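> Structure for the following, please:
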Amino acid sequence: MNSKYKTVSVTADRPLVGKLLQKHRFHDGLGQFRLPSEQQLAMLDAFQTLDVNLAIAYTEEFIVGYAIILPPEPYERWVKMKEIRVLGVVEVAPPYRNQQAASSLLTALLDEGDYEKNILISLEYRWHWDLDSVNGDSALYKKLLQKLLMKGGFEEVLTNEPDIMNYHDNFMMVRFGRDVPSEIVKRFLELSGNPISNNVR
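Alright, predicted model coming up:
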């Protein structure tokens, strides 16, 4: 899928994403997780070696945003269920925000992959957030993240995951594919430590 908002184009088409990762440079504003050059190498390596889907927001010169869906890490509890995939990150360089780039990245990513038999999770940690962009207002940033993810069909699900429980602003959002059986949903809720895991959707 390709879409265009002003000067920013968004794609999740694998051949094009591969070319962009090799020929375009990550914008200097993409530094929330590591140095932009290091993050670009990490994304390229994941794209080439792992079972991932990646969406890219780009201009004629730079990659200005990206989003990735990938398998859980081997040490995480989520690896116990083959249906689970992780929305790893959605990042847009500050000068290119407020152009619907983040929602376009998420839409492109979901449209490109077939996730109706999957459970997608997004683990949101306060220490990864760009709080400077909201004058340090973590509650506002959380609301913005929740709004973005809800557009993609995600909902908040309680979990006893230690990193989520470590800080009251941290949270988990989950997208249950339309074709996920109720028994798989129940198993996921039990795995997550959800206090209402006995309730079947």
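> make it CA atoms for all contacts and neighbour counts henceforth
Noted.
> Would you mind measuring from the closest residue to residue 6 other than its chain neighbours to residue 23?
Spatial nearest neighbour of residue 6, chain neighbours left out: residue 99 (7.6 Å); criterion: Cα to Cα, 6 or more residues apart in numbering. Distance, residue 99 to residue 23, by Cα to Cα, to the nearest Å: 24 Å.
> now swap in residue 160 and tell me
42 Å.
> The residue sitting nearest the centre point of the chain: what secondary structure?
For the chain, the residue nearest the mean C-alpha position is residue 87 (3.3 Å; Cα atoms, centre = their mean). Under DSSP: H, G, I helix; E, B strand; the rest coil, residue 87 falls in the strand class.
> for comparison, sequence B:
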Amino acid sequence: NDIAVAIAHVLRCSEAKVLYIDFDAHHGDGVQRAFYDEPRVMTVSLHETGRYLFPGTGDVLELGNGLGRGYSVNLPLAPFTEDDSYIEVMNVLLPPLVMSFAPDVIISQHGCDTHAWDPLTHLELTTRSIQAQVRCAHQLAHTYCHGRWVALGGGGYDQFRVVPRVWSMLWADMSGQALPEQLPEQWVERWHPAWEAVKEQEVLEQELAGKTSFFADFPTTFEDQADHFSPQPRRWSISLENRRTAAMLRQILVPSPIRKVFSMAQRQSPLTDLYDLLHPGGAHAEQSEVFETHKESILLRNFCPPSLVERLSADSGLHAFARLPEREHQLLVDIARSPDCALTLAHTSAGAIVGEVTLTFGDDWWEGLEDIYEVTIEVSSNWRKLGIARKLLAFALELETLDDMILFAMGLSWHWDLEGMGITPRHYRKMITQLFASQGFSEYETTEPNISLEPANVLLVRIGKRVDQYVANRFLRRISSSPRLTGL
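All right, here's what the predicted structure looks like:
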């Protein structure tokens, strides 16, 4: 496996972290297996579900093992997925994953057997999706990896009509060249007869795969023409299935603050502004308080505006969500700009952010419930065991209007800094349970899929004293009736 060898070489010769993205229609099982317990490698595979296609693997619950838990990501797509659905789920999943993992280099595999004309698979993509793959990988590499990107070919079994065009697009994008609209005449004249010789067999193979190609001729342009592809009659249900799978993966693998920044377009908070909701009558909200530690005095500030956050910087030990302090800082700026988020910070007199609490509207998983907000907290590894977490959480949640809301916190063990804290998952669970209990949170048994994945995971909830009983009952029914993950 050339890709696994290349990744192993990077790991052996440097301390770099590698993100591997597999766009092939078949699950990237070989690379996943090679690095299944390696936390320095994140493998992401977007593929047709293994229910109907070799190798039959690539379930969402294949999350990694040991220290590599949470670094194996699989997005199994429904058969006959088309461009719009594919591009949607790719764009809502990849950017937040990359920001959270913070790789040093991206290696991508661009198998083009996802194309609608490929005889071996059941996806219905055109060159529009395949170009979107390339541009997405390219942009992520420049945004997060200083342009360090290795792209390779992969599967593709329509060797005349698809493979040459797609890999030309890949090279053109990487090298910054513009492709002409038309394919070179000499190339068409050479290879069109070769395709005609196997045309009947290719069309038969597609029909056997359940794909009735609307266009059975040789293309003369680099990009596919929309009228060459018949619409999929199950488009809506296929898109819904893919969207739910992507939402599930985001909930499991992407920390809540990053999910808020990279929100799914279909979900909008009914609130116009969380600030106004928590401060009825236009009362002045921003508060500050000094907290004394034996290191130095810390300033606590709530409802921090983006102008303030931009002037501050992240302490070197603040990296739980975005992995790198500078990216953590940008994440906090983006959170401060969101009207559906409330950001409370602890910072030094020199402007170093050493702790943060976010209060954010419950996202996709809690759709349909009212007044549900998620609480997350992080304290810099350089400022722990000073009482900052307890004081900061109390300061962030002291507003009386929070008694009108249901607040919850999800403790997911694959996000915990067990190595940095030097404790076991059981002890970490006990620590955060006690921390939130100090603010009236209680542990709730739940069948919520993410909590159910690991025994150490925990759901902590505080139901405000003024929450309507009907609203509370709906919430309690939801957490006790969420279907367990049994695989896709």
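> didn't the residue nearest to the centre of the first structure look like it was pressed against residue 69?
Yes. Using Cα atoms under 8 Å, residue 87 of the first structure is in contact with residue 69, at 4.5 Å.
> for the first structure, what spans make up the helices?
Ranges of helices in the first structure, per DSSP state H, are 14-23, 36-49, 101-112, 138-151, 162-165, 182-192.
> what's the most buried one of those?
helix 101-112 (a mean of 22; mean count of other Cα atoms under 10 Å).
> That helix vs the second structure, average offset?
Its aligned residues in the second structure lie a mean 1.2 Å from helix 101-112 of the first structure after superposition (mean Cα distance after the TM-score superposition for the first structure).
> contact partners of that helix?
1-3, 5, 8, 10-13, 53-57, 65-69, 90-92, 148, 151-152 (Cα atoms under 8 Å, 6 or more residues apart in numbering).
> Okay, and which of those map to strands?
2-3, 5, 8, 10-11, 53-57, 65-69, 90-92 (DSSP state E).
> Write the PyMOL selection for whichever of these are buried.
Filtering those down to the buried ones (16 or more other Cα atoms under 10 Å) takes a single PyMOL command:
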select buried, resi 8+10+11+53+54+55+56+57+65+66+67+68+69+90+91+92
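> Provide the aligned range in the first structure for the helix or strand containing residue 47 of the second structure.
Residue 47 of the second structure belongs to strand 41-48 when assigned by DSSP states H and E. Counting by TM-score structural alignment, strand 41-48 of the second structure pairs with no residue of the first structure.
> The helix or strand that that strand is followed by corresponds to what range in the first structure?
Downstream of strand 41-48 of the second structure, the first helix or strand assigned by DSSP H and E is strand 72-77. Aligned using TM-score structural alignment, strand 72-77 of the second structure spans no residues in the first structure.
> The second structure: which residue goes with residue 156 of the first structure?
So, by TM-score structural alignment, residue 156 of the first structure is matched to residue 443.
> That match against residue 460, yeah?
Yes. Between residue 443 of the second structure and residue 460 there is a contact under Cα under 8 Å: 4.6 Å.
> Give me the common contacts of the two.
residue 433.
> quick check: longest helix of the second structure.
helix 185-208.
> Where does that one end up in the first structure?
Using TM-score structural alignment, helix 185-208 of the second structure pairs with nothing in the first structure.
> so what does that helix touch, helix or strand wise?
Applying 3 or more Cα pairs under 8 Å, 6 or more residues apart in numbering; DSSP states H and E, we find helix 185-208 of the second structure packed against no helix or strand.
> How far away from the center of its chain is that helix?
Distance, stretch centre to chain centre, for helix 185-208 of the second structure: 39 Å (Cα atoms, centre = their mean, to the nearest Å).
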